[in-house]
Structure formats: C-alpha cells, structure tokens
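[1] how would this look folded up:
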Amino acid sequence: MSEITVSIDGGESAQFTAGSTVRDAITTLLSNKQRKQTVAAKINDEIVDFTTVLTVDTSLVPVQTGSIEGLDILRHSTSHVMAHAVRDLFGADLQVAIGPAIENGFYYDFKRSDPFTPEDFEKIEARMEEIIRAALPFTKSGMSSADAVEYFKKTGEPFKVELIEDLGVENVSFYKVGEFTDLCRGPHLPDTSFVKAFKLLRVAGAYWRGDEKRDVLQRIYGTAFYDKKELKKHLNDLEEAKKRDHRKLGKELHLFTLSDEIGPGLILWQPKGSQLRRLIEDFWKDEHYRHDYELLYTPHIARQDLWKTSGHLDFYKESMFSPMEIDGVKYQLKPMNCPFHIGVYNSERRSYRDFPIRWCELGTVYRYERAGALHGLMRVRGFTQDDAHIFCRPDQLEDEIFNILDLNLHVLKTFGFSEYDIYLSTRPEKAVGTDEIWEKATSALKFGLEKKGLKYEIDPGEGVFYGPKIDIKIKDQLGRSWQCSTIQVDFNLPERFKMEYVGADNAMHQPIMIHRALMGSLERFIGVLIEQYAGAFPVWFAPTQARIMNITDAQIDYCEEVYRKLRQAGVRIEKDLRNEKLNYKIREAQHDKIPYMLIIGDNEKEDGTVTVRLRNGDNLPPMKIEEFTRKIEEEVVEGRGY
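    Have a look, this model is predicted:
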C-alpha cells in the first residue's frame, strides 16, 4: 500500500500507510498530554472524528477540549449517551427524534405516552454514568438512504424515516454507541469516557419540527463540561438566572402583566413598568436630539399594497398578521417602520444639501410568533422598536456609520453594558445591488468599527438581501449574550420606492438608507435590564427612587409634607404610612428593590430631616429634605452621563 504524509497544522509530520485513521495520526504525532486534550481534528476546516480514514497527504488541526468546537462535540455526544440510557430504560414505550448540541448544553426529543419525572431523571443519569464508565466507542457507518428508511421503519422510528426522506441524499451516516444507533452526521468523541461532567436539567414540550400541527414531543435538556468545576459554575449561574428571571421579577415588582384574555405575546405595562419605560424613552429621545435626530410618529397599519412595494409580503409574509378590510381595501398591521419613514422622505423634493437626514421613532410593530416561541418580554407579538433611518449621500456613509456606533455604544454603556460581541455580516448568495456598492457599504461598516477600535468577527454571507450589517450582542452579568443593536445598509428600499434627491450636478440620484436600532425593542431591552440588575435598578431609571415610612401615626402629617416636597422636586417617591412595624415595612421595601428608604420618627419630625436607609441595609446620616433632593439629582445626572 502507498504511503502518505500527515502533519499537525503544517508542522510536525510522519509517514503513514494510506488507509490509516485520524486516531493513528493523533497517537503518533501528539504527546500524551496533548492526546488527552484532543477529541477530534480539522481537515480543510471540516471537523472530523478519530475514525476518519486518511488516503492522501493531510494536515490535521487538533480540536481540543477547551475549544468551542470541542464543547459542541462533547455535548452532542452526551445527547447520544442520554438517548442510549433513555432507550435502555423506556425502550418499549419510546420513539426518538433529534438530539443536537445547543448553546450551553444539549437536548434530545422523545415521543412517549407517560411524562418524564424527576425520579426518571435520577434513573437516566445513573444509567448514563454506567455507559460513560464503560468507555464505549462512537463508531461511524454508512448506508444508502433507501436501506436506512427500511431499517428505521422496521425499528419503529418514523421521525428518522421522515428526516431521511426530506434530506433527499443518496447515502446517510450512522453513529453507534453501545447498543444505541442513531442517524447522525457527527463528529463525536472517541469514546464515552471523555464525558467528565454532565447534568440533566429539565423537560419541556416541543412540537416535531416546530410545527404546532405535528406530534408533541418531550424534550429533555442537559448540559456537559469536560471539568466538574465548570459544570458547578454553570449550575450556579442557572440558579442565579432563575432568581433574575424577568418574568418572575416583573410580577413581583409589579412591572408588567401577561394576560391570555388580552392575547399571548401582548404586554400590559403596570404603572411602575410604565414609569420605567417612560424614563428609558425620555433618555432615548434626549440622546437622539443631542445627536441631531428628528422624531417621527407613524401609523400602526397601512394599505397592503405598501407591503407589496416594500417586499415584505414576498420575504416576510409568514411573520405578518392577516390583512383586514377597510372600505373595500386591504390593510395590514405593520411589521416594520421603514416604509413609513420613506413616505415622509418622499413627501417633498430633497436636495443633496439636506443630507444627512436622521429620523428616529419609538414605533410599535406587530409580528406573528408561534405560541411556543413566546417568552415574557423577550419574544412577543407586539413590541416597540427604537428605530431610526438615516438617509445620506455616498460620500457621507462612513461618517454616518461611525456616528451611529458612537451613539450606540454610549447608550449601551449608560445602561451598564460594556461587554459585547460584534459581527459584520457580508453579502449573501441572493442579494440586490451591484458588487461595487456592496463593497462600498461593507467597507464603510468596517471603517466605522476600526475607527472606533472595536474587535469584530466576519459573519460571511449572513447579510440581509438588501445590504451588509453590523450586529452587536451585549453580555449581561451572567455572561449571556442578547441580540439588541443592529446597523444595516439598504440598497433595496430606496430603489423600490423610487427615492431620489437633486445632486450638485442637478441630476437625480438615489440616496443611501441606513436602518438602525440601538436597543432592538424596548420590551426585550427592559427584560434584559431586569435580569441584568435583578430588579435593583440604578437610581436614575428606578421607577421608584425612595419610599417614606413612619414609625408611629404621630409622624403622618410630617411624612405627607415630605412626600409633597419631594414629589414637587421631581423625586419619584412613594409613602408607606400603614400601621405596621417598621422592620416589616423595611423588609417590604428591600423586597421591592427601592433604592432609598426615608425613615421618619419623632426626632426627624422635630429636626425637619429624614433618616436615609439604603436597600443593601446601610444607613446614611439624617439629612434635610433639600439635601436628599440634591443627592438624587446628582445620581441622576451621573447615571445619565450629563
């Protein structure tokens, strides 16, 4: 047999017989320590497992346990171990569906008549431990699709049959671990002993292939790490996330309500939540005014023909609500604000001297989300976008991108977000506009990012069909990422709506349009803020900044006087004058995350002061009402950044 040369990332190499495996190369070329940390390899950027056969000269890049790819392989493999255990324990009453790795873990879907219970989880985990200790190898094999369909029909696995038939390929691959065989592309771990730390987390309902008309499956979620300390930290983070859950805190702090009577995915803002929202909106409007934007208001519905012109009915119909008929004409709820801003633009003749035009709107839009995808404030059917559209000349594009980034990062920082991941998405296969204008727009986005000194990743081919974009994913206190900010350059709508301006040459030109959102949606952003601060908001945007509480009824009149003065001074103040023990009132105020408690007894009444207690339990010296007012004002100015 012929010999081939295999190297590690173009470096150390050795001769092997053609037909040797990745395992053979890894065993020969890596040290013992390196081998223990290697779970797969990359060949020409494709990840393959140890069983892959090598027939030509090859350069391998080890995939190690500390990498993102290594974690994905671990979690995908652990899902197979879990499915093996579940099949062993409940095989007579079970069909298996799919089991991928996901962010921070994995899941596997099963069809079973009885629900899984906490006691079942204990049994499944115990069986998984046995499989892991056995160090069972993951072995790959192939089969024609026709034979695979027959195999799964015989074994009573209709979900696998459907998957194969939909793939439309000649051959499919399988992975076998112990007695469990699954349809899978892989790659997988060398054997089950690489699974060092795992935990099953919860079970939830899931529709087969996300279709509400299909089978309801049971989805078991779990997570896995190569290190038990990392697993422990992750489980602690999950417990902390439960405490910070915006749905739980939103109810406890009386911020918002979800009502099936009103409709799923539609938010009812309670007075405190409305106050929180107003403070955020006022800050947003003030910042945009300072950055030379003008405010617009637009309708909630429009003629259906508008959405035909914009292309939304072609590209976005499934996310739009059904049309309604008014005076014999079809109208639809708006999923976007863009066409309305274009309508304002086209309402009069524009000159090159008018640019840049910066318009912003807190515009409420409506998009259909499946019931199973709805999630508190994070996924809703009616939400308010902090939207803006900038119209500019080509020579202004780079400066406008830079200005948007500057405002964007300032707003995020003001709300406490200083860590984020940035992605630059480039031209997809299907796109409008010439190569030249795509290159100019992409270069402008790059220029803005690099001028700000921002690190970013290229997300190839993930731009929208009408132009490239920047996405900013903020990170919260627990390191979780949230998609909020986006900046998109658009060549499509200006052409569709025949937007023009008179250039310096007196000829007509098409402007460049930039779509931009800083928070994404107010609903989601407020949900993230609730979890970021665990409901204990900074003073500058806390719905209630202080609560007055008396010790006895003898101080009620003075409490009312303090309340009126602080309210007139603009302090967001509440009063608790109930005939309850002071410690009880303090505990309630701390539970409600009130920044300051103003305690008034006989001494405070006599001296014309208030005793100030912080929500963390610390006390400040007594102070005059005017002094406390200045303190609040200073904190607001510091928090807002001016």
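[2] alpha carbons only for contacts and neighbour counts from here, please
    OK.
[3] the helices in the stretch 401-550 of the chain, which residues?
    435-451, 492-496, 522-533 (DSSP state H, counting those that start in this stretch).
[4] Alongside the first, I'd like the structure of this one:
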Amino acid sequence: MSEKLTKEEKIFRKRHSTAHIMAEAVLQIFPDAKIAIGPAIDDGFYYDFDLPRKLKEEDLEDIENRMRDIINKGASFDKEVISREVALERFADQPYKVELINDLPEDAEISLYHSGDFVDLCKGPHVENSSQIDPRAIKLMSIAGAYWRGDSTRPMLQRIYGTVWNNAKELRFYLNKLEELKKRDHRKLGKELDLFHMVDENPGQIFWHDKGWSIYLTIQNYVRNRLSEQNYIEVHTPSVMPKSLWERSGHWAKYKENMFITESEKREFALKPMNCPGHVEIFKQGIKSYRDLPLRMAEFGSCTRNEASGALHGIMRVRGFVQDDAHIFCTEEQIADEVVLFVDLLKSMYKDFGFGDDNIIVKFSTRPEKRIGEDATWDRSEGALANACKVAGLEYEIAEGEGAFYGPKLEFTLVDALGRHWQCGTIQVDYLLPSNDRLNASYIGEDDNKHSPVMLHRAVLGSLERFIGILIEQYAGAFPVWLNPTQVMVIPVAQNFNEYAQKVTAQLKAAGIRVKLDDSDNRMNAKIRAAQNEKIPYMFILGEREESENQVSVRLRTGEQHQGMPLEESVNWVLGKINTKELI
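    Modelled structure (predicted):
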C-alpha cells in the first residue's frame, strides 16, 4: 500500500529526486566531477559541483536533455543503509562526500539512494520511480558560485539551480510569475522611478531621493495620525546607548552578534538595533500610577542591525531602517483589550494600503530555545496572549519556537498580488524586560505597592523601508494616488496654454495635492508618455476648450478619460480619491 502524502510532501520528493537526476546528468557530461550536496528548496532544487571547467549557460540545455532521457528510462529510487566503513569506501573518490560522512555522529544511520547509474549519500525521501516526474515540467534556471559549506576559505563550487513542477502547465505558470516578478522588482523600479539608490561600499543603507522620500513621509505621517487617534505619545530615543543598558535588557547576551559595537573613553556602546530599552528608560522617569496605564509610547526609531552582507536584499533587508515602533505599558488585566485594539488598528491600516482580511495570515510564535526568563513566566505570557486572541476572535497558526527571546508574539503576514508572504506586523507580550530583574520599571498599583508593568512590543508596518519595497512590488510602481509622489501632472497641449496651466497647478497645490507642470515644448503625446512612465495617476490635459470654459480633461494612467470636468470639481474629485485611499 502506497504512502499517503500531502501535496507539499509530493512536490518536495519530486524536487529532491530531480536534484539527483541532474547530478547524474552532470556526471555523464563530466565523469571526473566531484559532487557536493543537492537539496530541494522553495520552488525547486540545486546541486553543487566541483567541475573541470566553468559552466556556460548553453550547458544547461545539454544537461536538461540528458535529464529527460534519464527520466524517460524510468529508474527506481532505492534506499540502502550501510556502515560508515562501506560508505567511505564507496565514496573514496568523492572528497566532499567523504567529509560529510566523517562529520556524521557515531550513531547516525548512513543511507544511500540508487537511481539508474547514480548513487548518492542521502537520507531521502524520494519518489518511487523517475517516471513519476514529468520531463516537460523541469527547467534549469541558473548557475552560481557557492563556497563549500558556506565558508569563504573553502573551495568555490558551481551551483546549478533548477525547478520542477507537476506538469508543463504549472511550470509555465511559474515561469510567467518569475517574469512578472522581474518587472515588479523594487530595485529595478526604484531606479526607473528615481526613488532611491544604494551603493556597494555602504551595504544595507539607503539614499532616498525626493520622490522616494515623499512616499516615506506620506506613510510616516499617515501612521502618526492613526496613532494619535488611539492616544499614543510620540518620543525619540538615542541611536547610541551603553553596553550596560543592553546587558540589563538581555540583548548583549542574546543579540550581540547583530549589533554594531563602538567605543568611546574606554567604554563600549552599541548602535541600537531596537527601541524597547529606550522606551523603558522614558517610562521610568517620574512616578507612574495604575491610572496612567495603559501608556502607549511610539517612536519612528532609527535602528541599525549588523545583518550579514549575503542576507541583504535591496530595501527589503537592510542594516539601517526605521520602524513604526511602539510599546504599550499596561497591567496584566489590560492585555486582552490592548491586543484587540491593536488588531483592529492593524487591519484598518492594512486595508488603507490595499490589503484586506483575506491578505493577512496570523501566526502565534511560542518560546524559542534561546530565551531569557523562567518557564513559569513564559507559561503566563503565552497564556495571556492566547486569551487575548480568543477575546479578539483571531484565528492563527502556531509557529513553535519562533517567539522573541523575551516573549511570545503574534506575527501578521501579508499576502501580495503574486501570492508571496511578507511578515510585517507584530505584537509581543513581555513580562521580562520591564521587570525588577531587568530594566526595573514600575508603577504604583491600587494597593499602593510597586508593580512591574507588562510591556507589549508592537508594530503594524514593521520596517518602513521594507514596507515601501513591498508596496513597490505589490503595485508594480503604480502606487495608489494617496501615496504617489506626484498625484497630478498638468499637461498643456501647446505653449500658449501655459498660463492657464500655471493657474490650474496653483489651485491643485493650494488644495494640498502633489502636482507637477510639464510646460516643456514637447508634443502632447510625448508629455503623456512621460507621465505614464512615471506612473502618475492623473493627467490634466489643457487645451483651448478647457481654458475658455475653466475646465480640465482628466486622463488616468489606465487610459480612462473624463472630458470637460470643471476645474473646481476636478480638484475635489482628486481630493476625494486621496482621502478615501482609492487605488486609482
């Protein structure tokens, strides 16, 4: 009786098996090749090789064809368990396999998988037979360099990436999706739309241009206004703080490798990777009463984290960033109400950016292995967060061991237009950082005694930089009108209408609309093309009739047109689109 597998398990086995088939094909072409590792990964697989020459793109087609021949022969995948001595003998001419075998624990099971003429050191699992793989559903994607075991002091190998799907239709869908991703790549669009740039000599840091900074400030001001509605106070804390503070908070022991360390006057300091210890320091100033709680403290805090250079990715993963960060100091009894209030705010804000409830996945992240505090405290904090989710009517998935080192958390993941997942919002329940054992924050309770507050760490967007990157790719650079750097381009059809165009521009600007005037001597169609290339939502086209009747003709970047709209009405129409956060 065949094993019952999930859809994910089935495709994983196909990808793992196809990696073996690719290795067999490579060995047919390069019999002296040394093989390393070949796992399944998201959307595909790869295998690392030590080859006698550098591969070329045209080699991929040859390898693909040989893979199809191997698949069509229908070889079975058979497992064999062997001793360490036999394994070392079998792979005596494969130094990378020998190293892997020697590094296995003494009591580890050592298994091989045979398929056709190929045998590999592998724990599986695999498909039963290569005939279960559709030869039309495979494609080799790229060649890259990869240091053996990720160590730059070890040999540089050649890595071949590939993908495999259940059938040719799924493969075509995936390849079309990749093409769409290339068009939407925030790094490409950031350059084309003149939003920002980054330089290799200053990795992970962003130079915002005026258009990109306009989007940044629009989002920041939007968040600020939404927080003021819920009575948050806004603060600002230093970017550099002493080692002693980070030691008390626990970051020095649990997070130091991600911190930039500096020294002054024989004392160590760190650039802050997060804002929470600074907010506790502000809370501690003056005597707080239970009547002051909940105290919601927000900061657009500039943070710096020593991310590995290989992990950096455009503005999505950087070293310098700002969070829409806030901390809520409350009593244990107030946790549920504060979580409910936060979830409502988060969903409302996501909706304004074009993400509805169907675009949100919630995960409950429990205690990690690397943590501070006693299990009893973690039981208490996880129980409080679970109860808050129940009160909020929030459905979630469990993410075992993914919590922060000081407390459990809810993570809110957005699903974008291409089905990709982006973890953005979070709320974390923390009994530990403000406690007497750590940062020693307190308030006077109804019983006139001192108590440690509970600290809720929360963010809706997360890193503003990363969220803007998500928006660029979500909208392919065609931002909703309320976010777009330029909301209206005024286009006179000829030079003699420039004076009227200046009047229209002034009226739009006076209404608070971000507007530009193209009074160049270019032809009208060239001006429209330029505005469309900038992905400007609305173009006001002005000619003789528009001037004589104090009107505008509105052209949307979608091509839709509204002829002969009175000027005042057109201004109010744009304001309505902005105020209601419409997508176009």
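[5] related to what we said a few turns ago, which of the helices of the stretch 401-550 of the first structure sits closest to Leu405 of the first structure?
    Nearest of those to Leu405 of the first structure, taken as Cα to Cα: helix 435-451 at 7.2 Å.
[6] which other helices and strands contact that closest one?
    Using 3 or more Cα pairs under 8 Å, 6 or more residues apart in numbering; DSSP states H and E, the elements in contact with helix 435-451 of the first structure are helix 397-414, strand 469-475.
[7] what sits up against stretch 621-633 of the first structure?
    With contact meaning Cα atoms under 8 Å, 6 or more residues apart in numbering, stretch 621-633 of the first structure is reached by 539, 562, 565-566, 569, 571, 604, 608-612.
[8] Would you reformat the residues you listed as JSON lines and include secondary structure, neighbour count and distance to Thr139 of the first structure?
    Shown next, in JSON lines, are those (DSSP: H, G, I helix; E, B strand; the rest coil; neighbours: other Cα atoms under 10 Å; distance: Cα to Cα, whole Å):
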{"residue": "Val539", "secondary structure": "helix", "neighbour count": "21", "distance to Thr139 of the first structure": "59"}
{"residue": "Val562", "secondary structure": "helix", "neighbour count": "23", "distance to Thr139 of the first structure": "76"}
{"residue": "Lys565", "secondary structure": "helix", "neighbour count": "16", "distance to Thr139 of the first structure": "76"}
{"residue": "Leu566", "secondary structure": "helix", "neighbour count": "18", "distance to Thr139 of the first structure": "72"}
{"residue": "Ala569", "secondary structure": "coil", "neighbour count": "13", "distance to Thr139 of the first structure": "73"}
{"residue": "Val571", "secondary structure": "coil", "neighbour count": "19", "distance to Thr139 of the first structure": "68"}
{"residue": "Glu604", "secondary structure": "helix", "neighbour count": "18", "distance to Thr139 of the first structure": "78"}
{"residue": "Gly608", "secondary structure": "coil", "neighbour count": "15", "distance to Thr139 of the first structure": "80"}
{"residue": "Thr609", "secondary structure": "strand", "neighbour count": "23", "distance to Thr139 of the first structure": "77"}
{"residue": "Val610", "secondary structure": "strand", "neighbour count": "26", "distance to Thr139 of the first structure": "73"}
{"residue": "Thr611", "secondary structure": "strand", "neighbour count": "20", "distance to Thr139 of the first structure": "71"}
{"residue": "Val612", "secondary structure": "strand", "neighbour count": "21", "distance to Thr139 of the first structure": "68"}
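[9] how about Phe491 of the first structure, what's its match in the second structure?
    Phe491 of the first structure maps onto Tyr431 in the second structure, with residues paired by TM-score structural alignment.
[10] shouldn't that match be in contact with Asp375?
    No. Using Cα atoms under 8 Å, Tyr431 of the second structure is not in contact with Asp375; the gap is 12.0 Å.
[11] quick one, which of the two is more surrounded?
    Between Tyr431 of the second structure and Asp375, counting by other Cα atoms under 10 Å, Tyr431 is the more crowded of the two (20 against 10).
[12] burial count for the residue nearest to that one when sequence neighbours are not counted?
    Closest residue to Tyr431 of the second structure apart from its sequence neighbours, by Cα to Cα, 6 or more residues apart in numbering: Val454 at 5.1 Å. When neighbours are defined as other Cα under 10 Å, Val454 of the second structure has 26 of them.
[13] try the one 10 residues further on
    The local packing count at Leu464 of the second structure equals 22, with neighbours defined by other Cα under 10 Å.
[14] which position in the first structure aligns with it?
    Leu464 of the second structure maps onto Leu522 in the first structure, by TM-score structural alignment.
[15] what about that match, distance to Ser274 of the first structure?
    According to Cα to Cα, to the nearest Å, Leu522 of the first structure stands 11 Å off from Ser274 of the first structure.
[16] again with Gln396 of the first structure
    From Gln396 of the first structure to Ser274 of the first structure the distance is 38 Å (Cα to Cα).
[17] Next: Leu54 of the first structure.
    Distance of Leu54 of the first structure to Ser274 of the first structure, computed by Cα to Cα: 63 Å.
[18] Looking at those two, which has the bigger crowd around it?
    Neighbours were counted for Leu54 of the first structure and for Ser274 using other Cα under 10 Å; Leu54 has more, 19 against 15.
[19] Now the helix ranked longest in the first structure on the second structure. Mean distance?
    In the first structure, assigned by DSSP state H, the helix with the most residues is helix 68-90. When the second structure is overlaid, helix 68-90 of the first structure sits 1.7 Å from its aligned residues on average, using mean Cα distance after the TM-score superposition for the first structure.
[20] Helix or strand next in line after that helix, which one?
    Downstream of helix 68-90 of the first structure, the next assigned helix or strand under DSSP states H and E is strand 95-96.
[21] aligned partner of the residue nearest to Tyr431 of the second structure in the first structure?
    When the first structure is aligned by TM-score structural alignment, Val454 of the second structure is paired with Ile512.
[22] how about its match, what does it touch?
    391-394, 397, 489-491, 494.
[23] Need the buried ones from those residues selected in PyMOL.
    A single PyMOL command is used to select the members of those judged buried by 16 or more other Cα atoms under 10 Å:
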select buried, resi 391+392+393+397+489+490+491+494
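[24] Grab the two from the contacts of Ile512 of the first structure that are most spread out in space.
    Leu397 and Pro494, at 14.9 Å, using Cα to Cα across those.
[25] What's the local residue count around Gly124 of the second structure?
    16.
[26] Tell me which of the helices and strands packed on helix 435-451 of the first structure sits nearest to Lys451 of the first structure.
    When these are compared by Cα to Cα, helix 397-414 sits nearest Lys451 of the first structure, at 7.4 Å.
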